[in-house]
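Student: Starting from these lines, generate the structure:
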Amino acid sequence: MKEEKEGRVEIMDCEFEVFREVVEYMYTGRAPKVNEMAEQVLVAAEKYDLGRLKAMCEDVLCSKLSVGTAAEMLALADMHNADQLKINALEFIKAHAAAVTETDGWRTIASEKPHLSIEALCALAVAKTGSANK
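Tutor: Next comes the predicted model:
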């Protein structure tokens, strides 16, 4: 194997700083820069099955949800099986639907991942119907 001969392994699909954060976490259980690169670390944590690190990333991303980021976070969560982030993004979208649906991120998921926009709008409809029946 090339890796054995050269004494190194090339990781081509992950930036150096992101992988450094992953390795730091694997050795120490800490990820000191996770706030700065939570999206990228979440992708790596999913790939390497690091559930606790992935949860840390989800917590950071949930705390940063905004009108401008909610749609992108929903897509990221869906793509990388980040259930807590997906739940929080859907809740945020329900609470701020009028503003979120005007963003470029929303237009992107509506055209590229229509199942997500349908899921969000169904959740909104259920919430509206449920509150109207009370």
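
Student: Only C-alpha atoms from now on, for both contacts and neighbour counts.
Tutor: Fine.

Student: what's residue 99 in contact with, if anything?
Tutor: Going by CA atoms under 8 Å, 6 or more residues apart in numbering, residue 99 touches residue 67.

Student: So what's the gap between stretch 119-129 and the chain middle?
Tutor: Relative to its chain's centre, stretch 119-129 lies at 21 Å (CA atoms, centre = their mean, to the nearest Å).

Student: What residues of that stretch count as buried?
Tutor: By neighbour count on 16 or more other CA atoms under 10 Å, the buried set for stretch 119-129 is 120, 121, 123, 124.

Student: and those residues as CSV, adding secondary structure and distance to residue 31?
Tutor: Converted to CSV, those look like this (DSSP: H, G, I helix; E, B strand; the rest coil; distance: CA to CA, whole Å):
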residue, secondary structure, distance to residue 31
120, helix, 31
121, helix, 35
123, helix, 34
124, helix, 35
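
Student: any chance of these in CSV, with distance to residue 59 too?
Tutor: Shown next, in CSV, are the buried residues of stretch 119-129 (distance: CA to CA, whole Å):
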residue, distance to residue 59
120, 20
121, 24
123, 22
124, 23
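
Student: Compute the first-to-last residue distance for stretch 25-33.
Tutor: Using CA to CA, to the nearest Å, one end of stretch 25-33 lies 10 Å from the other.

Student: got a list of contacts for it?
Tutor: So stretch 25-33 is contacted by 21, 22, 24, 53 (CA under 8 Å, 6+ apart).

Student: One more, so I can put them side by side:
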Amino acid sequence: MFQKSFIESQTRQVNIDDIEMEVFRQLLIYLYSGDAPKLASDEVDVKTTQLLFEVADKYAVETLKKECVNVLLKEVDAENVIKLLVWSNFHSITELFDGAMKVLVDNFRAISFQPEWLDFMKNFPDLCLVATQRMSALLPPSTHSTV
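Tutor: The predicted structure follows:
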């Protein structure tokens, strides 16, 4: 990009169009200081943290990815668990997936009545199956034999 034949070397500007300005700003602050202010604040924004994870993944900043996962693990609740479960599965974040699955199983009675649950069952039957299997593992063993 900075070689003579590229426009960036002539204009001395690099345009990054696929990242929100605030998320990129957080990445730069982290790269220069080792600290991402938005992750340390009391008002953590889950969506911004997810976007920051995706940027850290794109640029292979493993320590920032880990920090984002740790923040998201603290933020998983009955309201956002389905979204975080699907997102963590898509990004292959095992630790967050397992944490979200635990919250889902622990709060299943309330979550199963949310409109998001029906969408989850329709759109992600494979994840729904995993959740069902984890919930069934918590049931006491059957005393009746089946034929």
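
Student: Once they're superposed, tell me the TM-score.
Tutor: TM-score of the superposed chains, computed with TM-score structural alignment, normalised by the length of structure 1, equals 0.86; 130 aligned residues with a CA RMSD of 1.6 Å.

Student: picking that back up, just flag the most distant two among the buried residues of stretch 119-129 of structure 1.
Tutor: Largest separation among the buried residues of stretch 119-129 of structure 1 by CA to CA: 120 and 124, giving 6.2 Å.

Student: Common neighbours of those two, please.
Tutor: residue 94.

Student: ok so, going back, please indicate which of the contacts of stretch 25-33 of structure 1 are buried?
Tutor: Counted by 16+ other CA under 10 Å, these give 21, 22, 53 as buried.

Student: Which parts of structure 1 are helices?
Tutor: Ranges of helices within structure 1 are 2-6, 16-28, 38-47, 51-63, 70-79, 83-95, 97-100, 104-112, 114-132, based on DSSP state H.

Student: check contacts around whichever residue in structure 2 pairs up with residue 63 of structure 1.
Tutor: Residue 63 of structure 1 maps onto residue 74 of structure 2 when the alignment is built from TM-score structural alignment. Contact partners of residue 74 of structure 2, counting by CA under 8 Å, 6+ apart, are absent.

Student: so what corresponds to residue 33 of structure 2 in structure 1?
Tutor: Checking TM-score structural alignment: residue 33 of structure 2 goes with residue 28.

Student: ditto for residue 17 of structure 2
Tutor: When structure 1 is aligned by TM-score structural alignment, residue 17 of structure 2 is paired with residue 12.

Student: check contacts around residue 88 of structure 2.
Tutor: Neighbouring residues of residue 88 of structure 2 by CA under 8 Å, 6+ apart: 94, 96, 97.

Student: what does it align to in structure 1?
Tutor: So, by TM-score structural alignment, residue 88 of structure 2 is matched to residue 77.

Student: now swap in residue 117 of structure 2 and tell me
Tutor: So, by TM-score structural alignment, residue 117 of structure 2 is matched to residue 106.

Student: Was I right to think its match contacts residue 69?
Tutor: No: between residue 106 of structure 1 and residue 69 there is no contact under CA atoms under 8 Å: 9.2 Å.

Student: Look at those two and report which has more neighbours.
Tutor: Taking neighbours as other CA atoms under 10 Å, residue 106 of structure 1 and residue 69 compare with residue 106 leading, 26 against 18.

Student: If we ignore the residues flanking it in sequence, what's nearest that one?
Tutor: The shortest distance from residue 106 of structure 1 to any non-neighbouring residue, by CA to CA, 6 or more residues apart in numbering, is to residue 71 (5.2 Å).

Student: cool, residue 29 of structure 2 as well?
Tutor: residue 36 (6.2 Å).

Student: repeat for residue 53 of structure 2
Tutor: Among residues not flanking residue 53 of structure 2 along the chain, residue 65 sits closest, at 5.1 Å (CA to CA, 6+ apart).

Student: And that neighbour? What does it align with in structure 1?
Tutor: Alignment note: residue 65 of structure 2 maps to residue 54 in structure 1; criterion TM-score structural alignment.

Student: residue contacts, that match?
Tutor: Residues near residue 54 of structure 1 by CA under 8 Å, 6+ apart: 41, 42, 45, 46, 82.
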